[in-house]
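**Student:** I need the structure of the sequence given here:
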Amino acid sequence: MTTSQAFLDRDLRRCHDLLNMANLFVAQKKFSSARSAIGALRANLELLAEKDAHFFRERLIALDVEHSRRSGHFLSDDKIIDLSLYRRQALDRRLATSSLANLKQAAGGQRRHTPAIAEDDRGNFIYRMPMPVDEVSTSDSLGMENLLQIWRQAQQSTGRRHGLPLLSDIDPKFIADIGMLGFVHVIDASSDDPGKFHVTMHGSRVTPFNGRNFSGRTLHDFPIPIYRESVATDYNTVRMTGVPAYHRVIATVDGSRRHYTRLLLPFSTDGNRPDRLLVGVRTDNWLPE
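**Tutor:** Have a look, this model is predicted:
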């Protein structure tokens, strides 16, 4: 499902981080920052083996097109972003200033959760267990708890109990600090048809279908019907409720078995209607292969 951080060398990891940071900036319409990240990525490709460099060049083509479409002009800024400036300690200091009690709000009460199970005649199988959001923990899903805290802080800053944060409220550098770059998707959920939800950014380290990246595609383009339908159902539930959701998933897709946790966080473009989703995905250590 994902590429483990431990098996990436420093240069390759940096390129993944820059690619995902650039995609997040484009999704947030922060085009100057996106140009900086893209310029940094181009500068770092020469440090990679040709096979790895080809992977990023293909994604840069799509990223250039999307950036130009949204911003109305082509890329020219080659300013380099120094990711080493953004340390986990800086984020920890910010989070430490907030009351942990305020961050641990209950989501969904104490009701019993029932798994959803789907399978087809081709051997594909998906088991999804909805979990209380407060059970997100760094021991199971590295970085996910901090991702939830960032969302809750942004939600609290709206000053309204049921207000939703804007996607632009989230600094991609924070996502880099907690090690989630490449494990986060951004979904445009403004359509009433979940099949037409648009994958604005697909995390480059999440590869459910033989390495395919679905940035710029819709959920309808996902190739396995039961996988497509389960994802659409979960995404649409968060869009309809405006409440975060957390799942543990066990799946066999195209003969590949994977297990992971998935955190769905609702965002808005107007502060009220949930029409954007930030999706965090992490391979688990709670279930052995």
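**Student:** only C-alpha atoms for contact and neighbour calcs from this point on.
**Tutor:** Noted.
**Student:** Please enumerate the strands of the stretch 1-150 of the chain.
**Tutor:** 116-119, 125-131 (DSSP state E, counting those that start in this stretch).
**Student:** okay, the ones you listed, which one's buried deepest?
**Tutor:** strand 125-131 (a mean of 20; mean count of other Cα atoms under 10 Å).
**Student:** one more to line up against the first:
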Amino acid sequence: MGTATLEHDIRDHRLVETLRVWRKLCGTRFAPARHDIEPADFRQMLGRLALIDVVPGASGAARYRYRLMGTRLAAQDACDLTGKPLSEHPDAGQREIVQAAFDAACETRRPAYREDVRQDGARRHTYARLVLPLSDDGATVTGLLLARVVLNRAMS
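**Tutor:** All right, here's what the predicted structure looks like:
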């Protein structure tokens, strides 16, 4: 699925704008480099972004380490993973969902979008997650930019 088609599938205007900014930063490359990312370009998403390093594993499988986790994401997850690997996320179910989204973006070298319903205590929330590849070498995915918003909040 191309990013133009993906843009029509995304239900939140902030995520659409994030995709557009990322696409502009790509230029002729498949992904921008991490140093191309300027917080001011993503004003509408501050607090809802994370930067993730892709660390090649010994078995060839990628591992992920959060370079930065936005304050709203940390509050939603009830943990701040800044400087920590994804494997330290306390919720195994969410960890698997996030791992799959990160893997998809790395394997395809394209944005990955997903909506999930999550139970947080007595409330159910629908989240939308956009994972955008970054490449410092122009050939492989060396990082990820994660953007996540709550689409709706409903009582269960």
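**Student:** rewinding a little: switch the strands of the stretch 1-150 of structure 1 over to CSV; also include distance to Ala22 of structure 1.
**Tutor:** As requested, the strands of the stretch 1-150 of structure 1 are exported to CSV (distance: least, Cα to Cα, whole Å):
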stretch, distance to Ala22 of structure 1
strand 116-119, 35
strand 125-131, 31
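**Student:** So which of these is nearest Ser137 of structure 1?
**Tutor:** For the strands of the stretch 1-150 of structure 1, proximity to Ser137 of structure 1 was assessed by Cα to Cα; strand 125-131 is nearest, at 11.6 Å.
**Student:** For the closest one, name the packing helices and strands.
**Tutor:** Contacts defined by 3 or more Cα pairs under 8 Å, 6 or more residues apart in numbering; DSSP states H and E place strand 125-131 of structure 1 against strand 116-119, strand 245-253.
**Student:** how about JSON lines for the ones you listed, with distance to Arg128 of structure 1 added?
**Tutor:** Compiled in JSON lines, those are given as follows (distance: least, Cα to Cα, whole Å):
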{"stretch": "strand 116-119", "distance to Arg128 of structure 1": "5"}
{"stretch": "strand 245-253", "distance to Arg128 of structure 1": "5"}
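**Student:** right, so of those, which gets closest to Thr233 of structure 1?
**Tutor:** Closest of those to Thr233 of structure 1 is strand 116-119, at 10.7 Å (criterion: Cα to Cα).
**Student:** What range does the closest one cover in structure 2?
**Tutor:** On structure 2, no counterpart of strand 116-119 of structure 1 exists by TM-score structural alignment.
**Student:** Just give the nearest non-adjacent residue to the residue nearest the centre of structure 1, would you?
**Tutor:** Central residue of structure 1 (Cα atoms, centre = their mean): Val184, 1.5 Å from the mean position. Closest residue to Val184 of structure 1 apart from its sequence neighbours, by Cα to Cα, 6 or more residues apart in numbering: Gly280 at 4.5 Å.
**Student:** you'd agree the one you found is up against Asn146?
**Tutor:** No - using Cα atoms under 8 Å, Gly280 of structure 1 is not in contact with Asn146, being 10.9 Å away.
**Student:** between the two, which one's more packed in?
**Tutor:** Applying other Cα atoms under 10 Å to Gly280 of structure 1 and Asn146 shows that Gly280 carries more neighbours, namely 25 against 22.
**Student:** Provide the secondary structure category for whichever residue in structure 1 pairs up with Gly138 of structure 2.
**Tutor:** Under the alignment (TM-score structural alignment), Gly138 of structure 2 pairs with Gly271 in structure 1. Secondary structure assignment for Gly271 of structure 1 (DSSP: H, G, I helix; E, B strand; the rest coil): coil.
**Student:** Isn't Gly271 of structure 1 up against Leu167?
**Tutor:** No - using Cα under 8 Å, Gly271 of structure 1 is not in contact with Leu167, being 9.6 Å away.
**Student:** rewinding a little: tell me the contacts of the match of Gly138 of structure 2?
**Tutor:** Residues in contact with Gly271 of structure 1 (Cα atoms under 8 Å, 6 or more residues apart in numbering) are 163-166.
**Student:** Using CSV, lay out the residues you listed together with neighbour count, secondary structure and distance to Ile175 of structure 1.
**Tutor:** Output for these, formatted as CSV (neighbours: other Cα atoms under 10 Å; DSSP: H, G, I helix; E, B strand; the rest coil; distance: Cα to Cα, whole Å):
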residue, neighbour count, secondary structure, distance to Ile175 of structure 1
Gly163, 20, coil, 22
Leu164, 27, coil, 19
Pro165, 25, coil, 16
Leu166, 22, strand, 15
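**Student:** Let me know the closest of those to Thr237 of structure 1.
**Tutor:** Minimum distance to Thr237 of structure 1 across the contacts of Gly271 of structure 1 is 15.5 Å, recorded for Leu164 (Cα to Cα).
**Student:** Tell me the residue in structure 2 aligned with the closest one.
**Tutor:** In structure 2, the residue matched to Leu164 of structure 1 (TM-score structural alignment) is Ala31.
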